[in-house]
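K.L.:
How does the following fold in three dimensions:
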Amino acid sequence: MWAGRNYTLLTAAAVVTGLGSSGALIAAAFAVLQAGGSATDVGLVAAARTIPLVIFLLIGGALADRLPRHRVMVAANALNCVSQGAFAVLVLTGEPRLWQMALLSALGGTGQAFFAPAAEGMVLASVSGEHSGRAFAVFRMGMNGANIGGAALGGALIAAVGPGWVLAVDAAAFALAGLLRAFLDVRGVPPREPGHGLLTDLRDGWREVVSRPWLWSIVLQFAIVNAVVAAAEAVYGPLVAQEHLGGPGPWGLALAAFGAGTVGGALLMTRYKPRYLLRVGALCVFPLALPSAALAVPVPAGALAAVMFGAGIAVEVFAVTWMMALHQEIPEEKFSRVSSYDWLGSLAMVPLATALAGPVQDLIGRTSALWACSALIALLTAAVLCVRDVRQLRRRPDTTTVAAEAAPASDAAEPSEGTAELPGQVPVTGLPTSAAADDVTPH
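P.N.:
Now for the predicted structure:
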């Protein structure tokens, strides 16, 4: 059996947090609206989560290459549990103030900053190279399946009992996920050697990034793509749903359709092994322009769900090909640091985009803003395809990583924190914006 204990525990934890976080994303936006907030207020609360995420990501990546990664993940889950629990109490017991919601969102973002680099790559490190593609696809399938149920259930619960209870469920999900990760088997991991200093470690990670045109070009692309997707999904989407689609229920179903698409994409990637990883992946970014266009029209709820479903399939193909490229090309002992730069690039513009979404809507109108989001995604994706290394990076037949080829077996196993034989997220480099769930790849 290729799926060992650590792989099973980490996949189960990702499913649990996916169920909670996908509904909590919708709940946070509607909690602000129900408290009398405006579109700008929704964007400010979303930005408050992302600002500390951006600030602390590089530190989180350096620490994850120094400390036992499973302990970093458990501590981050505990912080997310506390922040979401306090958010739920505020919403359930009275009228939360904007600064309180922003502060608690910021605490959640801080936890994510330390969790993401530590989690990135652990799934693939827990299985042998020959099973890495299937392992990551199955992991993503389970996580995205949870997002389907979480988004649909979250939208229904918000409509029935309000956003506070959905936030409380998310807090409980983080507690359970942290407990599962605490049981990871770390007995086989040798003690980590001390590094040469935080700044030296960060410089080493930076050199790994800038030496690879395919890596920095896609990170730059998603710095803007994730920003405009975040503005469309976190700010404009709930507003369009409230004014034209019937409220949080239809919007939750649309997000669930996206999740269903990602499950389909993951299922496809258990069989499909493209020869040119990033050429295929980059082509699959074009459909991310469609949801913003659908909201701009706006199309009926059923049509929006269909568009989101197709975008979900495409982004999942990208997510798997991106993660396979990273594991194939990046030395394992530097993976968390490179991952932190990836996350930083992917999320750096998100706070600005979500904070400015309301003012931009007031200036040029929501429809024009959404069309601009679509155009930026399409133009940037076309530009990335002009990079030779993006088009020509090939999949290695044995799917082994650089570290597996160059390091002793004990060193190659180190990123799994003692797996005997596991990555977190995607922001979708997922839809990625998908900075909301704690187990997604940054894009």
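
K.L.:
going forward, measure contacts and count neighbours with C-alpha atoms only.
P.N.:
Noted.

K.L.:
Next, work out how far apart residue 365 and residue 293 are.
P.N.:
Noted for residue 365: a distance of 14 Å to residue 293, by CA to CA, to the nearest Å.

K.L.:
Neighbour count: those two, which is higher?
P.N.:
Neighbours were counted for residue 365 and for residue 293 using other CA atoms under 10 Å; residue 293 has more, 23 against 12.

K.L.:
wait, doesn't the more buried one sit right on residue 370?
P.N.:
Yes - Residue 293 is in contact with residue 370 according to CA atoms under 8 Å; the separation is 6.3 Å.

K.L.:
Please provide the structure for the following sequence as well, for comparison with the first:
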Amino acid sequence: MSPSPTAPPRTSARRGRPAWAGRNYTLLTSAAVVTNLGSHGALIAAAFAVLESGGSGGDVGLVAAARTLPLVAFLLIGGALADRLPRHRVMVAANALNCLSQAAFAVLVLAGDPQLWQMMLLTALCGTGTAFFNPAAEGMLLSSVSGEHSNRAFALFRMAMNGAGIGGAALGGAMIAAIGPGWVLAVDAAAFALAGVLRAFLDVGHAGDRAPGGGLLADLREGWVEFRTRPWLWSIVLQFSVVVAVVGAAESVYGPLVARDQLGGPAPWGLALAFFGIGTIAGAVLMMIWKPRRLLLVGTLCVFPLALPSAGLAVPLPVWGLCAVMLVSGAAIEVFGVNWMTTMHQEIPEEKFSRVSAYDWFGSVSMLPLATAVAGPVESAFGRTSALWGCATLVVLVTAAVLAVPDVRRLTRRTPPPKAVSLPAAAAPLAAAPAGPAVASGPADG
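P.N.:
Next comes the predicted model:
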């Protein structure tokens, strides 16, 4: 008889590694660390590549939108395929596409005089890979540990990724200042290649046979029913459709411009993003010992601090002040992320998780391409300071509105949890966004 899909891998403990951290968990964590080291710096590098080629803030927004538009377009298909095909193969194929697109982007920048349309096309290919990668990655991690150890495993996974994000953002900013953005993009391409090799060795023999479905459209309809019948789920996804959009616009478009004009360039901006990563580690440590009973109430209250980075850029705060607000917002979103993960873990059937997760991702990032594309024109019409204050205000308003949903206030933790670990998809789109602090919340970018 095949083991349960959620059974812990049958591997013995090795020195320096917990008994429950089997082969798949170790490979997934290692690959996520590698890609986070590369992608955090590459997000900054892409923005400065546009600026150094003579582009404007509006051009930075167009490149950012080009990355997220295919992410939105292909997420639902990616979620359905992840429930039908071997997930590790989907992940490796997505990594290969990301590697090739980032390598071409690097060559383009290093050769000099990159054209805007070329940068948009290559960035769009990277976003396409991410759309297929994310649902498969979440399902794969879901089956890598048992429910008994899921909280600890998930916290360690997040801390490893966030630690890589700290190093990647700080190193990326320093490398851009020293040798230019092209080499940072090349490092990101190499990271995708290495991560793809690691994921090729994932063991899927422990997964049970999947029941045949009624076709791609039927699978999507079934996922939609699961999504729309849970008010807590669709209301928070709607909330994050606005939060991700304005945070993405503020930090992928306005952040580099403020850094260039008033903070001294990419290195201080990279340092501020690194402090966000430090905050997420602090939040993860807190959540290893704190288990709030009202999961979504506590989590939603912790979304309010996401308004702080936009407000800090609007003032603008000096570098140390910006680092402080990044630290607070990083810790807060990590508290939300762990509570969101636990809620998804409790409430969504495991066999439907990838499809529900795809709707979650789709809703959460759906407005991001528009927001990043119009960030430049909005700045021209109203001024950068007014645009940033508007971003902060929207975060506060939509988060306050979600607190009016009864299920968000009342949903409570059940013990013991019925299923294994999953990733917080509503927080994770922040990682998929070309935005600074948000990148620490999930396995986006492969």
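
K.L.:
Can you calculate the TM-score here?
P.N.:
Remark: TM-score between the superposed chains equals 0.93 [TM-score structural alignment, normalised by the length of the first structure]; 423 aligned residues with a CA RMSD of 1.6 Å.

K.L.:
so which helix or strand takes in the nearest residue to residue 322 of the second structure once chain neighbours are set aside?
P.N.:
Residue nearest to residue 322 of the second structure in three dimensions, not counting chain neighbours: residue 312, with 5.8 Å by CA to CA, 6 or more residues apart in numbering. Using DSSP states H and E, residue 312 of the second structure maps to helix 307-314.

K.L.:
which residues in the first structure does that helix match up with?
P.N.:
Under TM-score structural alignment, the alignment places helix 307-314 of the second structure onto residues 289-296 of the first structure.

K.L.:
By how much does the matching stretch deviate from the second structure on average?
P.N.:
By mean CA distance after the TM-score superposition for the first structure, the fitted stretch 289-296 of the first structure averages 0.3 Å away from its aligned residues in the second structure.

K.L.:
ditto for stretch 141-152 of the first structure
P.N.:
Taken over the aligned residues, the distance from stretch 141-152 of the first structure to the second structure averages 0.3 Å (mean CA distance after the TM-score superposition for the first structure).

K.L.:
same question, stretch 12-28 of the first structure
P.N.:
Superposing on the second structure places stretch 12-28 of the first structure at an average distance of 0.4 Å from its equivalents, by mean CA distance after the TM-score superposition for the first structure.

K.L.:
Now do that stretch: everything it contacts.
P.N.:
In this structure, residues lying in contact with stretch 12-28 of the first structure by CA atoms under 8 Å, 6 or more residues apart in numbering are 142-155, 158, 162-164, 166-167, 169-171, 173-174, 176-178, 180-181, 234, 238, 248, 252, 424, 436-439.

K.L.:
counterpart of residue 272 of the first structure in the second structure?
P.N.:
Residue pairing (TM-score structural alignment): residue 272 of the first structure is matched to residue 290 of the second structure.

K.L.:
ok, now residue 248 of the first structure?
P.N.:
That one, residue 248 of the first structure, aligns with residue 266 by TM-score structural alignment.

K.L.:
and if you look at residue 237 of the first structure?
P.N.:
Under the alignment by TM-score structural alignment, residue 237 of the first structure pairs with residue 255 in the second structure.

K.L.:
Now for that match, which secondary structure element holds it?
P.N.:
Following DSSP H and E, one finds residue 255 of the second structure within helix 255-258.

K.L.:
Over to residue 163 of the second structure?
P.N.:
For residue 163 of the second structure, the element it lies in under DSSP H and E is helix 150-179.

K.L.:
re earlier: so the match of residue 237 of the first structure is in contact with residue 313, correct?
P.N.:
Yes - Residue 255 of the second structure lies in contact with residue 313 (CA under 8 Å); the separation is 6.9 Å.

K.L.:
ok so, going back, for burial, what's the neighbour tally of the match of residue 272 of the first structure?
P.N.:
10.

K.L.:
go on, residue 221 of the second structure?
P.N.:
For residue 221 of the second structure, the count of nearby residues is 12 (other CA under 10 Å).

K.L.:
Just give me the match in the first structure for it.
P.N.:
In the first structure, the residue equivalent to residue 221 of the second structure is residue 203, according to TM-score structural alignment.

K.L.:
So for residue 388 of the first structure, what's the nearest residue that isn't a sequence neighbour?
P.N.:
Excluding the flanking residues, the one nearest residue 388 of the first structure by CA to CA, 6+ apart is residue 214, at 8.0 Å.

K.L.:
can you give me the helices for the stretch 201-350 of the second structure?
P.N.:
Per DSSP state H, counting those that start in this stretch, the stretch 201-350 of the second structure carries helices over the ranges 216-228, 231-249, 255-258, 266-289, 295-301, 307-314, 319-347.

K.L.:
Can you find the partner of residue 76 of the second structure in the first structure?
P.N.:
So residue 76 of the second structure corresponds to residue 58, using TM-score structural alignment.

K.L.:
Would you mind finding the match for residue 344 of the first structure in the second structure?
P.N.:
So, by TM-score structural alignment, residue 344 of the first structure is matched to residue 362.

K.L.:
Wait, a helix at that match?
P.N.:
Yes - Residue 362 of the second structure forms part of a helix when assessed by DSSP: H, G, I helix; E, B strand; the rest coil.

K.L.:
Right, I'll leave it there.
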